[in-house]
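Chemist: Here's a sequence, model it:
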Amino acid sequence: MKKEACVNPTLPAVSRFVAAPDGLRLHYLDYPRPDAARLPLVCLPGLARSADDFWRVAEAARQAGRRVLALDYRGRGRSQWDADWRRYDLDVEQADILATLADAGVTEAVFLGTSRGGLHTMRLSRARPALVRAAILNDIGPKVEKDGLLRIKSYVGKLPPLSRLSEAVALMRMTAAPRFSGVSAEEWEVYARQTFVEKEGRVELRYDPALNHTLDSVTPEAEFEDFWEPFAALAAVPILAIRGETSDILSVDTLDEMARRAPLLERYTVPGQGHAPLLLDPPTIARIMEFLGAQG
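Modeler: Have a look, this model is predicted:
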């Protein structure tokens, strides 16, 4: 494991690197709390997202006495890109997550998973029942809606020529505004910086564009795997299920069925946001902290 200086000097995070089981270089952010007496919080991002998505949650949780880890999957954020896009799959990523947790010395935790991160949380609960003590699922359930997947496929790995970050902010607002009417101008700016990077007069994605191949099988005619079996393992622990009000990935019907199968599940709807809520607004942060406050 290699340790580097904090990538964001305004936050008490340490940027750490660890080798994946196949040798690829993985990155995670560690928000240390040496005096923590409570379970750590492990944050797992969405398909094309990064560890940086969780900084406001991490800041609040650390102030409340928890160590926080936020992971970059292979090919995202500061982790190394894989030469073979076929290894951007759930099984390989699960092994990466377990290697990262072993490096960090984490054997049990509360998990916060956005979208794909929530699927990982369900699968980890089945594979390592003692690891996941409670879960926050950000706009994801065991059934993923086809319309939402088709929409995600339409943009992952694709970026028109842009020269400034301000252009990227304008693009995001134009394309996502109908589903994210409740997002402030400041939050759009933050979200854009978490999504893109400006290098040598051009704007680039903060992930490997080859991730778009993971959606090759997503077609209007396709049938998709569901995750009710791994969710059954998670259903025994406290769950906070967050849903964006205009989400096209997590339906109300699926959320209702999750609540029926998981007696400890609590719900929270983020108004004016779709898939997936950005985890930047104070009310959502407060609701997450309320849930965390009841956990070990």
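Chemist: Could you use CA atoms for every contact and neighbour count after this?
Modeler: Noted.
Chemist: Need the residue closest to the centroid of this protein.
Modeler: Residue closest to the average C-alpha location in the chain (CA atoms, centre = their mean): Pro45, at 1.8 Å.
Chemist: hey, which helix is longest across this structure?
Modeler: Looking across the chain with DSSP state H, the single longest helix is helix 90-104.
Chemist: For that one, buried residues please.
Modeler: Val92, Glu93, Gln94, Asp96, Ile97, Leu98, Ala99, Thr100, Leu101 (16 or more other CA atoms under 10 Å).
Chemist: next one: stretch 279-287
Modeler: Leu279, Leu280, Asp281, Thr284, Ile285.
Chemist: Now show me the structure for the sequence below, then we'll compare the two:
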Amino acid sequence: MSVSSVTPDLAAPRQNFVQCISPSGLHRLAYTEWGDPDNSRVLLCVHGLARSGRDFDRLAAAFASDYRVVCPDIAGRGLSAWLADPNGYQVPQYVADMMTLIARLGVDTVDWFGTSMGGLIGLALAGLPDTPVRKLLLNDVGPHIEPVALTRIGEYLGRDPRFSSLQQGIDTAAQLASSFGALSADDWREINTPLLVEREGTWRFRYDPRIAQPFAAITPEQAAFGEAMLWHALATFAGEVLVVRGAQSDLLSPATVARMVEQGRAVSSAEIADAGHAPAFLDPAQINLARRFFDGL
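Modeler: Purely as a prediction, here's the structure:
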């Protein structure tokens, strides 16, 4: 069904918030919602490490006729509050926040679209007993992350640059995300504008630069333990999984995808030829790939 066939009020995003808790206190989580709020068929779209839920505006509009689409800003990003303790910026806290959000939505199950970090959060949740996750699309991420990608991410994460104009910030974010694919200037403006905020006459990224602290502090032993837990989650999850890899990805290798297909219960894979980490899913063909998976085609 085309976006134009959705009634205008359901085709437009609605901004909402939910209160979550961490060991350091309460924090407000922002989420954008599309579609019929009474629809029990929910698609949860969760973004990457330094991105926002508004990355999914175009995909959400395309799904709004059939789904209640919910796109959260993970804590410390977008319109969500920053955590008092930056050590909380880790997957266990994000999983807890997503369970609070799902409880707010009042549904028993959700389908999950996760890009990069958002995929890791979904995989961790999917591996828990009685998980609410029904189907899981992992956009260019798996239990094993290539070291070269971790090095690349570490080189920019946590920096807090200032920009003289909104366009300069949009262009800088586009350079950092150039492997998303062949996006137009309008595409970059669409997904990067929500990442930026003007304060005291200058523009800066909205995300808390302290999200880099726990990322940089991970030891090899902690990384190995986390990877083992994610492999276990993949093997445990009984629902269908689609692993989408950007053909030029430096984060998700073909060998990891092959192992995921082998070790998971119902794992299939697809590759996006003209993208790296991670396909933007702005293109209609990419959106249709996701639709076919969630519709069981």
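Chemist: After superposition, what's the TM-score here?
Modeler: The TM-score (TM-score structural alignment, normalised by the length of the first structure) is 0.87; 283 aligned residues with a CA RMSD of 2.4 Å.
Chemist: one step back: which ones among the buried residues of stretch 279-287 of the first structure map onto helices?
Modeler: Thr284, Ile285.
Chemist: re the thing from before, mean per-residue distance, the longest helix of the first structure versus the second structure.
Modeler: For helix 90-104 of the first structure, the mean deviation from the second structure after alignment is 1.1 Å (mean CA distance after the TM-score superposition for the first structure).
Chemist: Need the residues that contact that helix.
Modeler: 1, 18-21, 26, 28, 71, 73-74, 107, 120, 124 (CA atoms under 8 Å, 6 or more residues apart in numbering).
Chemist: And the equivalent of Arg51 of the second structure over in the first structure, how far from Glu93 of the first structure?
Modeler: Aligned counterpart of Arg51 of the second structure in the first structure: Arg49 (TM-score structural alignment). Per CA to CA, to the nearest Å, Arg49 of the first structure is found 14 Å from Glu93 of the first structure.
Chemist: Arg267 of the first structure now?
Modeler: Distance from Arg267 of the first structure to Glu93 of the first structure, by CA to CA: 27 Å.
Chemist: what ranges do the helices span in the stretch 1-150 of the first structure?
Modeler: For the stretch 1-150 of the first structure, the helices defined by DSSP state H, counting those that start in this stretch occupy 55-63, 90-104, 116-127, 146-153.
Chemist: quick one: which of these is nearest Pro263 of the first structure?
Modeler: helix 116-127 (15.8 Å; CA to CA).
Chemist: average gap between that closest one and the second structure?
Modeler: With mean CA distance after the TM-score superposition for the first structure, helix 116-127 of the first structure departs from the second structure by a mean of 1.3 Å once superposed.
Chemist: can you pull the contacts of Glu155 of the second structure?
Modeler: Neighbour list for Glu155 of the second structure: empty [criterion: CA under 8 Å, 6+ apart].
Chemist: quick one on the thing from earlier: and the contacts of helix 90-104 of the first structure, which of them are buried?
Modeler: Buried, going by 16+ other CA under 10 Å: Val18, Ala19, Ala20, Leu26, Tyr28, Leu71, Tyr73, Arg74, His120, Leu124, out of the contacts of helix 90-104 of the first structure.
Chemist: Which member of those is positioned nearest Asp35 of the first structure?
Modeler: Closest to Asp35 of the first structure, out of all of these and judged by CA to CA, is Tyr28, at 20.6 Å.
Chemist: Show me what the closest one aligns to in the second structure.
Modeler: Under the alignment (TM-score structural alignment), Tyr28 of the first structure pairs with Tyr31 in the second structure.
Chemist: how close does its match sit to Ala12 of the second structure?
Modeler: 14 Å.
Chemist: what do you get for Leu150 of the second structure?
Modeler: For Leu150 of the second structure, the distance to Ala12 of the second structure - CA to CA - is 36 Å.
Chemist: go on, Ala174 of the second structure?
Modeler: 25 Å.
Chemist: Also Asp108 of the second structure?
Modeler: Distance from Asp108 of the second structure to Ala12 of the second structure, counting by CA to CA: 25 Å.
Chemist: Next: Cys71 of the second structure.
Modeler: Distance from Cys71 of the second structure to Ala12 of the second structure, counting by CA to CA: 13 Å.
Chemist: go on, Thr32 of the second structure?
Modeler: Distance, Thr32 of the second structure to Ala12 of the second structure, by CA to CA: 10 Å.
Chemist: With Gly106 of the second structure instead?
Modeler: Taken as CA to CA, the span from Gly106 of the second structure to Ala12 of the second structure is 21 Å.
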